[in-house]
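Participant: what follows is a predicted structure for the sequence shown.
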Amino acid sequence: MLFTPLIKQKKGASKSSLQPPFPDGSPVIGVFTGISVEVCAAEDIRKVYENGFFGKGSKSRGAPKLVTKGTIDDTESLSLELEESAFLAYFVGVLCIHDIQCNEMQYREFLEAARNVNPNFLECFGSYLYLKSKGWIIKSGIKFGGNFLIYKKGPRFNHASFIIFVHPKSDTKDFSIKDLKGLQRIAETSDKDVLLLDVMKPNDLTYNTLSDIAALKISETIVRRFNSTSFVQSQKITK
């Protein structure tokens, strides 16, 4: 049986609508707060969010008010997750990350700070790049207990197809049958599939340069409830 991801279009969304995958032009300024990177200038917020759906409004669950309502709220910023911040800054080159003293943070410095927030940041960042290389739009998965949610076109057009769980192989705790059943229940109740990414990191990885992250090895496991009706229908179509 071939696996096809579930892609549900949102009501009112145009099938032909496409968003530019990345912002371009001169870099925008983002400030690392110790938890996230905040972009504050109105034109920068629109540029970053509308070209790839990066970040979320600091006062909303999704798009900032500047995008949804067209109104400028000086107290709202665009909050970028650490993984997407590193991607935009050091791979795409459209974000300049500053610390709270307004000093620019270099790649190694930011990775060290991010690992203080999340000890498994390197594995999560590698997983983010892995998913981006496959063309997915990636958002935070914290509201479903995961690392990421991934979309075919973006949250404006589709519901998320997968909840992503990143599992560093250096972690001594493996997924048990009980854990997998719990993930399956999440998939059922949220009408999404679960994708486990096992990440193996070499012991001697130094991550001094951008290319070092290519040493990570990532494998996929899909946790999906078997739907007998869909299976029977797919068999009839292929015959």
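Facilitator: Yes, it's here.

Participant: every contact and neighbour count from this point should use C-alpha atoms.
Facilitator: Fine.

Participant: how about the residue nearest the centre of the chain, secondary structure?
Facilitator: By C-alpha atoms, centre = their mean, the mean C-alpha position of the chain lies nearest to I138, the distance being 3.1 Å. The three-state assignment at I138 reads strand, by DSSP: H, G, I helix; E, B strand; the rest coil.

Participant: what sits against it?
Facilitator: I138 makes contact with Y128, L131, K132, F148, L149, I150, Y151, according to C-alpha atoms under 8 Å, 6 or more residues apart in numbering.

Participant: from these, pick the one nearest L196.
Facilitator: F148 (10.6 Å; C-alpha to C-alpha).

Participant: what about the closest one, how many neighbours?
Facilitator: Neighbour count of F148, defined by other C-alpha atoms under 10 Å: 24.

Participant: and for the residue lying closest to it once chain neighbours are set aside, the neighbour number?
Facilitator: Spatial nearest neighbour of F148, excluding adjacent residues (C-alpha to C-alpha, 6 or more residues apart in numbering): G141 at 3.9 Å. As a burial measure, G141 scores 17 neighbours (other C-alpha under 10 Å).

Participant: the structure to be compared is supplied as follows:
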Amino acid sequence: MQGYIDYNELLNKTKMINKVSMEKIAKFEKHMQLFPPLADKTIRGIFNGLSVEISGKTGRTILQQNGKFGYSKSLRTSRRKVKKYLILEIEEAFYLAHVLKALEIYDTKEQLLTFSNFLSICLKVDENFIENFAAYLYLKSKGWIVKSDVNYGGKYAIYRTGPEYFHASFIVLVTKFDSSSIAILKANYRVQRIADINNKDVLHLEVSKTTNSEIKSIEDFQGLQISEVVRRKFNFLKVLSIINSNNNKR
């Protein structure tokens, strides 16, 4: 069973103003030891311009059973044949390739993408990739299953064991430390309104200011810092029941 580092502590916090240093890379690898071992052979993936595709059945099975990575996609190649893929978001692929060393990423011309090559590509796909990946690492170090948020307007949705077992525990909003206050307020307001309607809490992660040139290796992500704030939904009926209960005790 997967362990969840500081899960109860995270739930009980409403604010954490002090910045939290990135966990060491060894901590991430230690976390993955809570899952069954990954395959001895490195899994092969193809970058399609937006995400990384895993076509091999063994690789798909291993990644889905060891961390709930990616999502399945089927493509009918003929009347009787259906080809199945596992689609990895760029943060997932970067994590598997350069933190866990479990994935090799190739382009469509069969050229192996190095750390610097893939980082450059990711920044073209997402100009905020550095901050988003730092937040992804931070959440993985806490033991969360991290998936892209396609329903509530945040960057990620995080789960205790996976989306097939429970609904998301938090909607995650990621912003830069040097972002304008107006932009942050607008993002918070948009996500918070959707979260309230859907009975969700919001975890806001603010990543320290950095420049893309500062990241030369995976270890450089340890130099980034993250502050977190948990914004909980306001339950008027619950508050009212607590007030009534206190009044009855008097």
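Facilitator: Cool, the structure landed. Quantities reported herein were computed from a predicted structural model and do not represent experimental measurements.

Participant: need the TM-score between these chains.
Facilitator: Put the two chains on top of each other and the TM-score (TM-score structural alignment, normalised by the length of structure 1) is 0.78; 213 aligned residues with a C-alpha RMSD of 3.0 Å.

Participant: drop anything exposed from the contacts of I138 of structure 1.
Facilitator: With neighbours counted by 16 or more other C-alpha atoms under 10 Å, these contain buried members at Y128, L131, F148, L149, I150, Y151.

Participant: which one in structure 2 is aligned with the first one?
Facilitator: This means Y128 of structure 1. Per TM-score structural alignment, the equivalent position to Y128 of structure 1 in structure 2 is Y136.

Participant: does its match touch A93 like I think?
Facilitator: No. If you go by C-alpha atoms under 8 Å, Y136 of structure 2 and A93 don't touch, sitting 11.5 Å apart.

Participant: which helix runs longest in structure 2?
Facilitator: helix 181-197 (DSSP state H).

Participant: residues near the equivalent of I171 of structure 2 over in structure 1, how many?
Facilitator: Residue pairing (TM-score structural alignment): I171 of structure 2 is matched to I163 of structure 1. Neighbours of I163 of structure 1 under the rule other C-alpha under 10 Å: 27.

Participant: residues contacting I163 of structure 1?
Facilitator: G141, F144, G146, N147, F148, L149, I150, A187, K192, D193, V194, L195.

Participant: let's verify it: helix, strand, or coil?
Facilitator: strand.

Participant: show me the helices in structure 1, by range?
Facilitator: Using DSSP H, helices in structure 1 cover 42-50, 65-68, 82-86, 107-117, 121-133, 177-190, 228-238.

Participant: still on that earlier bit, in CSV: the contacts of I138 of structure 1, plus distance to D179 of structure 1.
Facilitator: Formatted as CSV, those follow (distance: C-alpha to C-alpha, whole Å):
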residue, distance to D179 of structure 1
Y128, 23
L131, 23
K132, 27
F148, 18
L149, 19
I150, 21
Y151, 24
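
Participant: which one of those residues is nearest to K178 of structure 1?
Facilitator: Using C-alpha to C-alpha, the contacts of I138 of structure 1 come closest to K178 of structure 1 at F148, 21.3 Å.

Participant: residues contacting the match of Y128 of structure 1?
Facilitator: Y136 of structure 2 touches E91, V146, counting by C-alpha under 8 Å, 6+ apart.

Participant: tell me the spacing between it and I43 of structure 2.
Facilitator: For Y136 of structure 2, the distance to I43 of structure 2 (C-alpha to C-alpha, to the nearest Å) stands at 21 Å.

Participant: gap between the two ends of stretch 27-47 of structure 2?
Facilitator: 27 Å.

Participant: how about it: buried residues?
Facilitator: F28, H31, M32, L38, I43, R44, G45, I46, F47.

Participant: ok, stretch 210-223 of structure 2 next?
Facilitator: T210, I215, F221, Q222.

Participant: map the first one across to structure 1 for me.
Facilitator: Under the alignment (TM-score structural alignment), T210 of structure 2 pairs with P202 of structure 1.

Participant: that match and E188 of structure 1, how far apart?
Facilitator: For P202 of structure 1 relative to E188 of structure 1 (C-alpha to C-alpha), the value is 35 Å.

Participant: go on, R156 of structure 1?
Facilitator: The separation that R156 of structure 1 has from E188 of structure 1, given C-alpha to C-alpha, amounts to 22 Å.

Participant: can you check Y90 of structure 1 too?
Facilitator: According to C-alpha to C-alpha, Y90 of structure 1 stands 37 Å off from E188 of structure 1.

Participant: repeat that for F22 of structure 1.
Facilitator: Taking C-alpha to C-alpha, one finds F22 of structure 1 at 32 Å from E188 of structure 1.

Participant: repeat that for D171 of structure 1.
Facilitator: 27 Å.

Participant: with N120 of structure 1 instead?
Facilitator: Distance from N120 of structure 1 to E188 of structure 1, by C-alpha to C-alpha: 27 Å.

Participant: then L88 of structure 1?
Facilitator: In terms of C-alpha to C-alpha, L88 of structure 1 sits 33 Å off from E188 of structure 1.

Participant: who has more neighbours, the two?
Facilitator: Using other C-alpha under 10 Å as the criterion, L88 of structure 1 and E188 rank with L88 on top: 22 against 14.

Participant: you'd agree G45 of structure 2 is up against S51?
Facilitator: No. Applying C-alpha under 8 Å as the test, G45 of structure 2 and S51 come out as separate, 9.6 Å apart.

Participant: structure 2: strands as residue ranges?
Facilitator: Applying DSSP state E to structure 2 gives strands spanning 15-21, 43-47, 52-54, 71-76, 82-88, 103-106, 145-148, 156-159, 170-176, 201-207, 225-231.

Participant: okay, and the second one goes to which residues in structure 1?
Facilitator: On the basis of TM-score structural alignment, strand 43-47 of structure 2 is assigned to residues 28-32 in structure 1.

Participant: contact partners of that stretch?
Facilitator: Residues from elsewhere that reach stretch 28-32 of structure 1, judged by C-alpha under 8 Å, 6+ apart: 37-40, 44, 94-100, 102.

Participant: any idea what I186 of structure 1 aligns with in structure 2?
Facilitator: Using TM-score structural alignment, I186 of structure 1 lines up with I194 in structure 2.

Participant: same question for K56 of structure 1.
Facilitator: So, by TM-score structural alignment, K56 of structure 1 is matched to Y71.

Participant: map D149 of structure 2 across to structure 1 for me.
Facilitator: Using TM-score structural alignment, the equivalent of D149 of structure 2 in structure 1 is G141.
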